[in-house]
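>>> Take a look and give me a structure for this.
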Amino acid sequence: MTELEKMIAGHPYHINDPELVEIRFDTRDKTDAFNQLSARQAEQKSALIKDIFGQVGDNVHIEQGLRVDYGFNTKIGNNVFINYNFVVLDCTDFIIGNNVFIAPNVQVYTAIHPLEPRQRAQHIGQAKPITIEDDVWIGGGCIIMPGVTIGRGSTIGAGSVVTRSIAPNSVAVGNPCKVSRTLDHQD
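Next up, the predicted model:
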């Protein structure tokens, strides 16, 4: 199994494997090009977004300040708006559903580093997938940690650190992020 295959499967892998380093450089070159475009260069921006990410639905808008590790592990649904300074460490699957709003300065980390210092010194990594289901709003400055699913119809309050999965139709806030209320169909 290659280091790339190990990474995608969620197994421990060598972060500085030459193939992985080259993929990250290639993705960073593309995100740098995206970030340099004028706001009016919508067609070029759209083309680069489709080249950076593994899947991009219809009516997807991403503001500049984008930072992405791999790109091909990220799949974006339809009608998605992502505001400024979005950081994606997508060492394994990162799924964004339909009708998702992501505010400025949101960071998404599928990457995990070992707690044991000797393993960290050997540049061993691991990853757990993240899913943001349909109709979710992520507030500004949120951090979403490895292995989390944010359920359909949920709202995550600004500045939250999401360390555990959030049930559908929830309003969740804080560090660590906790459900403060459940929405019903009238909300």
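>>> Please make it C-alpha for all contacts and neighbour counts, starting now.
Will do.
>>> can you pull out the helices in this structure?
3-9, 18-36, 42-52, 117-121 (DSSP state H).
>>> looking at those, which is closest to N99?
Across these, N99 has its closest neighbour in helix 42-52 (17.4 Å, Cα to Cα).
>>> Check which residues of the closest one are buried.
K45, S46, I49, K50, D51, I52 (16 or more other Cα atoms under 10 Å).
>>> and it with helix 18-36, angle?
170 degrees (axes from the mean of the first three to the mean of the last three Cα atoms, to 10 degrees).
>>> Name the residues that touch helix 42-52?
T27, K30, T31, F34, L37, V56, H61, G71, F72 (Cα atoms under 8 Å, 6 or more residues apart in numbering).
>>> can you rerun that using 6 Å?
F34, V56, G71 (Cα atoms under 6 Å, 6 or more residues apart in numbering).
>>> For G174, which non-adjacent residue is spatially closest?
Nearest non-adjacent residue to G174, counting by Cα to Cα, 6 or more residues apart in numbering: S160, 4.6 Å away.
>>> Touching, that neighbour and G141? I think so.
No - contact criterion Cα atoms under 6 Å: S160 and G141 do not qualify, at 7.2 Å.
>>> So the two - more neighbours on which side?
S160 (22 against 19; other Cα atoms under 10 Å).
>>> please give me the structure for this one as well, since I'd like to look at both together:
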Amino acid sequence: MSELDEKQKMLIGMEYFPSNKLLQTQRLHAKTRCHQFNQLAPKEFKQGMRLLKALFGSCYNFWIEPHFYCDYGFNIHLGKNFYANHGTVILDAAPVTIGDDVLFAPGVLISTATHPKNPQKRKKGIETAHAITIGHGVWVGMGAKILPGVTIGDNAIIGAGAVVNKDVLPNTTVAGVPAMIIDSNNHSD
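This next block holds a predicted model:
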């Protein structure tokens, strides 16, 4: 069996070096696309959506407000009717899969990348990345942060400013730092 390259390691959740030339080149490509998108005039929204569509791994009908940033783009998979308000950041070293009818308020941050607890490994620049999955019908509130490896169930609500560091059950509302369940069966209104 041949040795895995850094991108393969990144994609399967192993320790990898993000300083690898290929990964640097791919991040530069994504950052260039994001920069182009973020510089467009508001009336050029169709061109903006085309720029992002070419960057993402898969997507359907979606709308993202500028400013938007991501690391790679190819690991972002959007369901139908996705909407992200201004200031969304998706650090997609691992896959980020977002279901249908999902809403992001302004300033949402999603990060799949993390660093080792071992300080010697951190000094070497090692990272790992863990996939994030967001189910259908989820609403993520303003300034919420979703951390590596989290799965958010269908119809969940993530409160503004929440830091989600563990899985969220379907049909629940979480808020706080760290995010805790504050309500379940959120379909009443």
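>>> returning to that earlier point: I'd like the contacts of helix 42-52 of structure 1 written out as TSV, with neighbour count and distance to D184 of structure 1 added.
TSV is the format used below for those (neighbours: other Cα atoms under 10 Å; distance: Cα to Cα, whole Å):
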residue	neighbour count	distance to D184 of structure 1
F34	24	40
V56	19	30
G71	29	35
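>>> Looking at the residues you listed, spot the one nearest G77 of structure 1.
V56 (6.2 Å).
>>> thought that closest one was touching T74?
No - using Cα under 6 Å as the test, V56 of structure 1 is too far from T74 to be in contact (8.6 Å).
>>> Quickly note the distance from the residue mapped onto F37 of structure 2 from structure 1 to T27 of structure 1.
Alignment of F37 of structure 2 against structure 1 is given by TM-score structural alignment, with F34 as its counterpart. Applying Cα to Cα, to the nearest Å, the value for F34 of structure 1 to T27 of structure 1 is 11 Å.
>>> P117 of structure 1 now?
29 Å.
>>> hmm, back to that, what is the nearest of the contacts of helix 42-52 of structure 1 to V80 of structure 1?
Closest to V80 of structure 1, out of all of these and judged by Cα to Cα, is V56, at 9.4 Å.
>>> In contact with the residue nearest to that closest one when sequence neighbours are not counted: list those residues for me.
Spatially, and ignoring its direct neighbours in sequence, V56 of structure 1 is nearest to I76 (4.8 Å; Cα to Cα, 6+ apart). By Cα under 6 Å, 6+ apart, the residues touching I76 of structure 1 are Q55, V56, G57, I96.
>>> hang on, the third one packs against N78?
Yes - checked against Cα under 6 Å, the pair G57 of structure 1 and N78 is within contact range at 4.4 Å.
>>> are any of the contacts of I76 of structure 1 buried, and which?
For the contacts of I76 of structure 1, buried by 16+ other Cα under 10 Å: Q55, V56, I96.
>>> Identify the residue of structure 2 aligned to G147 of structure 1.
That one, G147 of structure 1, aligns with G149 by TM-score structural alignment.
>>> let me fix that: P129 of structure 1
So P129 of structure 1 corresponds to A131, using TM-score structural alignment.
>>> roughly how far apart are that match and L91 of structure 2?
11 Å.
>>> now A84 of structure 2
On the measure of Cα to Cα, A84 of structure 2 and L91 of structure 2 end up 15 Å apart.
>>> Then A179 of structure 2?
Distance from A179 of structure 2 to L91 of structure 2, by Cα to Cα: 20 Å.
>>> And for Q47 of structure 2?
23 Å.
>>> Give me the contact list for stretch 23-30 of structure 1.
By Cα under 6 Å, 6+ apart, stretch 23-30 of structure 1 touches D69, Y70.
>>> distance from it to structure 2 after superposition?
Comparison of stretch 23-30 of structure 1 with structure 2 after fitting gives an average deviation of 0.4 Å (mean Cα distance after the TM-score superposition for structure 1).
>>> Only the buried residues of that stretch, if you could.
I23, R24, D26, T27, R28, K30.
>>> Dump these to JSON lines, plus distance to G151 of structure 1.
What follows is the buried residues of stretch 23-30 of structure 1, written out as JSON lines (distance: Cα to Cα, whole Å):
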{"residue": "I23", "distance to G151 of structure 1": "31"}
{"residue": "R24", "distance to G151 of structure 1": "29"}
{"residue": "D26", "distance to G151 of structure 1": "32"}
{"residue": "T27", "distance to G151 of structure 1": "29"}
{"residue": "R28", "distance to G151 of structure 1": "30"}
{"residue": "K30", "distance to G151 of structure 1": "31"}
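>>> With respect to A121 of structure 1, which of those is nearest?
Closest approach to A121 of structure 1 among the buried residues of stretch 23-30 of structure 1 (Cα to Cα): R24, at 20.0 Å.
>>> hmm, back to that, now for G57 and N78 of structure 1: what residues contact both?
Joint contacts of G57 of structure 1 and N78 (Cα under 6 Å, 6+ apart) do not exist.
>>> and the end-to-end length of stretch 81-94 of structure 1?
16 Å.
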